[in-house]
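Novice: everything below, folded, please.
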Amino acid sequence: MFQRFLVAAAAALSILAPQAGHAGAFPERPIRIVVPYPAGGSSDVLIRVMAPVLQGRWGVPVVVENRVGASTIIGVNAVAKAAPDGYTLGVVTNAFAVNPSLRDNLPYDTLKDFAPLTQLTFTPNVLVAQPGASFKTLRGLQELARSGKRELSSGSIGNGTAAHLALEKLKALSGMNILHVPYPGSAPGVVAVMGGQTDLLMAPLPDVLPYVRSGKIVALGVGSASRVPQLPEVATFIESGFTGFESGAWFGMVGPAGLDPQIAQKLSADLASALADPAVHDKIAALGLTPTSSTPEAFRKLIAAEVKSSGEIVRRAGIRVD
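Specialist: Okay, here's the model as predicted:
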């Protein structure tokens, strides 16, 4: 009887051993990280700064692949369709949570086809204007808007982006009538506000920080809960009386659904460790990004909350994409 028990136990261990050994040895080959934005953008720079630290921790190459197009859908879909083995990961941003409200027939289910790993960073949206504008503060802007003396306009980095949603949220909170002018990215939006084609621009902090520091544009407010170290002199929207206004852009990391929980936990922990590395932390902070790691479950809840809140703003403002 005891002998039969030993034989059965040995057989069970022989079945389990390869699985446990595989998980324990992970990773054994290069890990691909899909960035759904062009090379040189904030998310691309973030991952390329983290890559050497991750390679040192994992002992395998980290390959950054830029898969661009369709408001991140092409790159994100490549992650959704990859094998759930931990060797294909993907960067997601606010667009990941907004797209379900803007686009019909996505090739993936945002809440079901991915394994959230961790939030990576947060950066607030910033409202900027020309240095010579007649208003110098958010309150001054609101007074001008309410006077009806002229129509105000604000650029953003595109229809349905986090910056556009931030502008619509501000309009709803303040009652200001501001014409939205979408631009294909921050660079043309900055040029427009500097040249007076628009009165304002709502954009992520990293995209406008160099121009604010050089005095070419002025920041009226930041969408964070507290002032940011990069622009400590600029008040938050909340400080300026816009209660509850927080808005910004976040980056995070996901894998395909079905990822082994042990591998997911390891990836999450290693990504958090890389973010905390002084070399990584200082470089991305200089870009205007705040390292913000989280557990997989916390990141899952953030995505679900953003899908819901973004959908409400999109429906209320009647936002459409071409």
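Novice: switch to C-alpha atoms for all contacts and neighbour counts from now on
Specialist: Fine.
Novice: quick one: residues in contact with stretch 5-14.
Specialist: Here stretch 5-14 makes contact (CA atoms under 8 Å, 6 or more residues apart in numbering) with no residue beyond itself.
Novice: any idea how far it is from the chain center?
Specialist: 48 Å (CA atoms, centre = their mean, to the nearest Å).
Novice: Proceed likewise with the subsequent sequence, for comparison:
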Amino acid sequence: MHHLRTLAATAATAAIVAIAAPAAAQDYPTKDIRLVVPWGAGGGTDGIARKVSAIAEKELGQTVYVENVEGGMSANGIMNVMAARPDGYTIGVLTYDSVITVPYQQLLPGYELDKLQMIGRLTNESDAIIVADDAPYQTIDDLIAAAKEAPGDVKVAIQNTGSRTHLAMLELEKLAGIDLDLIPYPGGAGPQKEAMLSGEVVIAVTSLGDFANLLDEGDARGLVEFSDAPNPTYSDVPDAKSAGLDLRSGSFIIVAAPARTPDDVVARLAEAYQQALEGEEFQEWVSKVGVTPGWLGPQEVTDWVAEQQEAVFAQFDKLKADGVIAQ
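Specialist: Below is the predicted model of the structure:
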């Protein structure tokens, strides 16, 4: 009899848990959500993540607070998200380095993107060729013509060797049949800007948003953006498609949660971030910072990341084989 009572109690408990579990997930969120930004406060990724999250939290009904966890080309912060409890209360943002550089170079043991559940892509920030205002080039065709006249003499400030901006310029060299003097400036857009302001170079490759202050003050101009449509802020800069250039390059911001986060929690977060991204408040704000919103939902962005990795890893493998970058 006692055994039967125990079985009955166990069955009753299981039934309560089965009923309560979905209800708890439907109530999500019931407390603050931590958003890990794997770059320093005050940067472009940080600013965009904070703005869109501040709008999303109104839809979620709970505060989304940002924690900046720097280091390891974003790996430190992302590892933090990978190791978090998969309950929707710790999420993080990924950028190009998180998806491409760190996995390809295997910079951190245990860093595997399958430890994450993608929620959605927020932005797609294309790279561009930017020149000093007094540079002799008015169009990308002018620059290509100058490089053909003086092979190896036209200096271009890229970021790290093997970086996205480096790959883009190698692709341009191949497409246009030119040879540029590619000068690496590790550390992102800051050192590139300093090099342009000091006159070391008159050409740099990064996003228009990264050079916003120089563009807005008239110290620099965009020659071409490696995108399919005009930039919402700098619509006077030709996009690659309209310039007849088959070259696309850029960074992005993706929101992700730890793997095994419940599907309905992921859907709730995706809905909140999509609404925030596409709403009037964010659209008006982002139109002034040179970044293009580009929402992709959980499954779409998961597939998109796999495609990006496949394409760029193949590029890296070829560059290694050709001796352009170190093994």
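Novice: now the helices for the stretch 51-200 of structure 1?
Specialist: Assigned by DSSP state H, counting those that start in this stretch, the stretch 51-200 of structure 1 shows helices spanning 73-80, 94-102, 138-147, 162-174, 186-195.
Novice: residues of the fourth one that come out buried?
Specialist: Okay, so that is helix 162-174 of structure 1. Neighbour-count burial for helix 162-174 of structure 1, with 16 or more other CA atoms under 10 Å as criterion, is recorded at 162, 163, 164, 165, 166, 167, 168, 169, 170, 171, 174.
Novice: contacts only, for the counterpart of residue 52 of structure 2 in structure 1.
Specialist: Here residue 52 of structure 2 is matched to residue 50 in structure 1, going by TM-score structural alignment. Residues in contact with residue 50 of structure 1, defined by CA under 8 Å, 6+ apart, are 274, 275, 280.
Novice: tally of neighbours for the corresponding residue of structure 2 for the last one?
Specialist: Read that as residue 280 of structure 1. Alignment note (TM-score structural alignment): residue 280 of structure 1 maps to residue 282 of structure 2. Applying other CA atoms under 10 Å, we find 19 residues neighbouring residue 282 of structure 2.
Novice: element containing residue 282 of structure 2?
Specialist: Residue 282 of structure 2 is part of helix 280-286 when elements are defined by DSSP states H and E.
Novice: and that helix, what's buried?
Specialist: Applying 16+ other CA under 10 Å to helix 280-286 of structure 2 flags 282, 283, 286 as buried.
Novice: and which of the residues you listed is nearest residue 145 of structure 2?
Specialist: residue 286 (34.8 Å; CA to CA).
Novice: check contacts around that closest one.
Specialist: Counting by CA under 8 Å, 6+ apart, residue 286 of structure 2 has contacts 292, 293.
Novice: longest helix in structure 2, by number of residues?
Specialist: helix 2-27 (DSSP state H).
Novice: next helix or strand past it?
Specialist: strand 33-37.
Novice: so that next one matches what in structure 1?
Specialist: Strand 33-37 of structure 2 covers residues 31-35 of structure 1 once aligned (TM-score structural alignment).
Novice: got CSV for the buried residues of helix 280-286 of structure 2, with distance to residue 252 of structure 2 too?
Specialist: Output for the buried residues of helix 280-286 of structure 2, formatted as CSV (distance: CA to CA, whole Å):
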residue, distance to residue 252 of structure 2
282, 16
283, 16
286, 14
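Novice: of all those residues, which comes closest to residue 126 of structure 2?
Specialist: Distances from residue 126 of structure 2 to those, taken by CA to CA, are shortest for residue 286, at 14.2 Å.
Novice: how much space between the equivalent of residue 117 of structure 2 over in structure 1 and residue 39 of structure 1?
Specialist: Residue pairing (TM-score structural alignment): residue 117 of structure 2 is matched to residue 115 of structure 1. To residue 39 of structure 1, residue 115 of structure 1 is 25 Å away according to CA to CA, to the nearest Å.
Novice: out of the two, which sits in the more crowded spot?
Specialist: More neighbours surround residue 115 than the other of residue 115 of structure 1 and residue 39, with 25 against 16 (other CA under 10 Å).
Novice: how about that one, what does it touch?
Specialist: Residue 115 of structure 1 is in contact with 254, 255, 256, 257, 258, 259, 264, 296, counting by CA under 8 Å, 6+ apart.
Novice: would a markdown table of those with neighbour count, secondary structure and distance to residue 140 of structure 1 be doable?
Specialist: As requested, these are arranged in a markdown table below (neighbours: other CA atoms under 10 Å; DSSP: H, G, I helix; E, B strand; the rest coil; distance: CA to CA, whole Å):
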| residue | neighbour count | secondary structure | distance to residue 140 of structure 1 |
| --- | --- | --- | --- |
| 254 | 30 | strand | 42 |
| 255 | 29 | strand | 46 |
| 256 | 25 | strand | 48 |
| 257 | 19 | coil | 49 |
| 258 | 15 | coil | 52 |
| 259 | 19 | coil | 51 |
| 264 | 22 | helix | 49 |
| 296 | 22 | helix | 42 |
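Novice: how about those in a markdown table, adding distance to residue 80 of structure 1?
Specialist: As requested, these are exported to a markdown table (distance: CA to CA, whole Å):
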| residue | distance to residue 80 of structure 1 |
| --- | --- |
| 254 | 9 |
| 255 | 7 |
| 256 | 5 |
| 257 | 7 |
| 258 | 10 |
| 259 | 11 |
| 264 | 15 |
| 296 | 17 |
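Novice: just to revisit the earlier point, with structure 1 superposed, average distance for the helix holding residue 282 of structure 2?
Specialist: If you overlay the two and look at helix 280-286 of structure 2, the average distance to its match in structure 1 is 1.6 Å (mean CA distance after the TM-score superposition for structure 1).
Novice: wait, residue 90 of structure 2 touches residue 79, no?
Specialist: No: if you go by CA atoms under 8 Å, residue 90 of structure 2 and residue 79 don't touch, sitting 11.7 Å apart.
Novice: and the residue nearest the centre of structure 2?
Specialist: In structure 2, the C-alpha nearest the mean C-alpha coordinate belongs to residue 252, at 2.4 Å (CA atoms, centre = their mean).
Novice: tell me which residue of structure 1 lines up with that residue.
Specialist: So residue 252 of structure 2 corresponds to residue 250, using TM-score structural alignment.
Novice: same question, residue 94 of structure 2
Specialist: By TM-score structural alignment, residue 94 of structure 2 lines up with residue 92.
Novice: repeat for residue 71 of structure 2
Specialist: Counting by TM-score structural alignment, the partner of residue 71 of structure 2 is residue 69.
Novice: neighbours of that match, how many?
Specialist: Residue 69 of structure 1 has 13 nearby residues by other CA under 10 Å.
Novice: make a markdown table out of the helices of the stretch 51-200 of structure 1 and add distance to residue 110 of structure 1.
Specialist: Formatted as a markdown table, those follow (distance: least, CA to CA, whole Å):
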| stretch | distance to residue 110 of structure 1 |
| --- | --- |
| helix 73-80 | 9 |
| helix 94-102 | 7 |
| helix 138-147 | 36 |
| helix 162-174 | 17 |
| helix 186-195 | 26 |
